[in-house]
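# Build me a model from this:
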Amino acid sequence: MNDSKVTKEDKIYTVIANIPTGCVASYGQVAVMAGLVNNARLVGRLLKLMPKDSTIPWHRVINSQGKISFAEGTAQYIRQYQLLLAEGIVFKNGKVNMRLYQWQ
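Next up, the predicted model:
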């Protein structure tokens, strides 16, 4: 694939698709790994626009404090929380220990 035809979106989705089961990455980390420093907000926007039937593990992207970015108690928050729990990710006081679970 010619690198000039790879879009920012493709780069971001490729990084997210590669986050291993049982690991998380922050929005900023995904941006940096995609070669798009200072584009954490773009990562968030793309996740919002992702098709509902996508198989990309969107749920593994959380904020840099180890928190789910959806408002606590919303359907989206609960869904992401349950998906992460199912992968063995532990929450303490609503946060993931990034030292333990952040993808390296």
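# use CA for all of it now, contacts and neighbours both
Noted.
# quick one, what contacts the residue positioned nearest the centre of the chain?
Nearest residue to the geometric centre of the chain (C-alpha atoms, centre = their mean): Val61, 1.6 Å. Residues near Val61 by C-alpha atoms under 8 Å, 6 or more residues apart in numbering: Ile16, Val24, Ala25, Ser26, Tyr27.
# Check Leu84 too.
So Leu84 contacts Gly22, His59, Arg60, Val90 (C-alpha under 8 Å, 6+ apart).
# And this one, please, so the two structures can be compared:
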Amino acid sequence: MTQADYLAKFWMVIAHIPKGKVATYGDVAAMAGYPRMARAVGRCLKNLPEDSNLPWHRVLNAKGMLSFPQDSAKYRQQRQLLEAEGVLFQQHKIALARHRWRG
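Predicted coordinates:
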């Protein structure tokens, strides 16, 4: 397994997350065939080019929360993108039972 192999699969899964739905890092890894590589999904997204069209904002941590610090510009950007798609927040959490996509 090379890095290119699993990155391509992560990107493919993330590209298919529908508007208004979210997946956790672990969900993406499992759907890509690498169930124990949730952290690699995070690294993959961290290194996306700025001009990427991949819907990175639809990927969350296992608690249903955004991984950026709440006072950061990236947190605000991700939250705004999700809310524009109809994803509901309760405080700083997303109801995974309602919005989670499992492929």
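# Give me the mean distance between the longest helix that structure 1 contains and structure 2.
Longest helix in structure 1 by number of residues (criterion: DSSP state H): helix 75-86. Superposed on structure 2, helix 75-86 of structure 1 shows a mean distance to its aligned partners of 0.3 Å (mean C-alpha distance after the TM-score superposition for structure 1).
# Give the aligned range of that helix in structure 2.
Residues 73-84 of structure 2 are where helix 75-86 of structure 1 lands when matched by TM-score structural alignment.
# Asp10 of structure 1: how many residues sit nearby?
A total of 12 residues lie near Asp10 of structure 1 under the criterion other C-alpha atoms under 10 Å.
# related to what we said a few turns ago, now the match of helix 75-86 of structure 1: buried residues?
Using 16 or more other C-alpha atoms under 10 Å as the test for burial, stretch 73-84 of structure 2 gives Tyr75, Gln78, Arg79, Leu81, Leu82.
# Nearest spatial neighbour of the second one, chain-adjacent residues omitted?
Ranked by C-alpha to C-alpha, 6 or more residues apart in numbering and with sequence neighbours excluded, the top spatial neighbour of Gln78 of structure 2 is His57, at 5.2 Å.
# what's the counterpart of that neighbour in structure 1?
Checking TM-score structural alignment: His57 of structure 2 goes with His59.
# Same question for Leu48 of structure 2.
Using TM-score structural alignment, Leu48 of structure 2 lines up with Met50 in structure 1.
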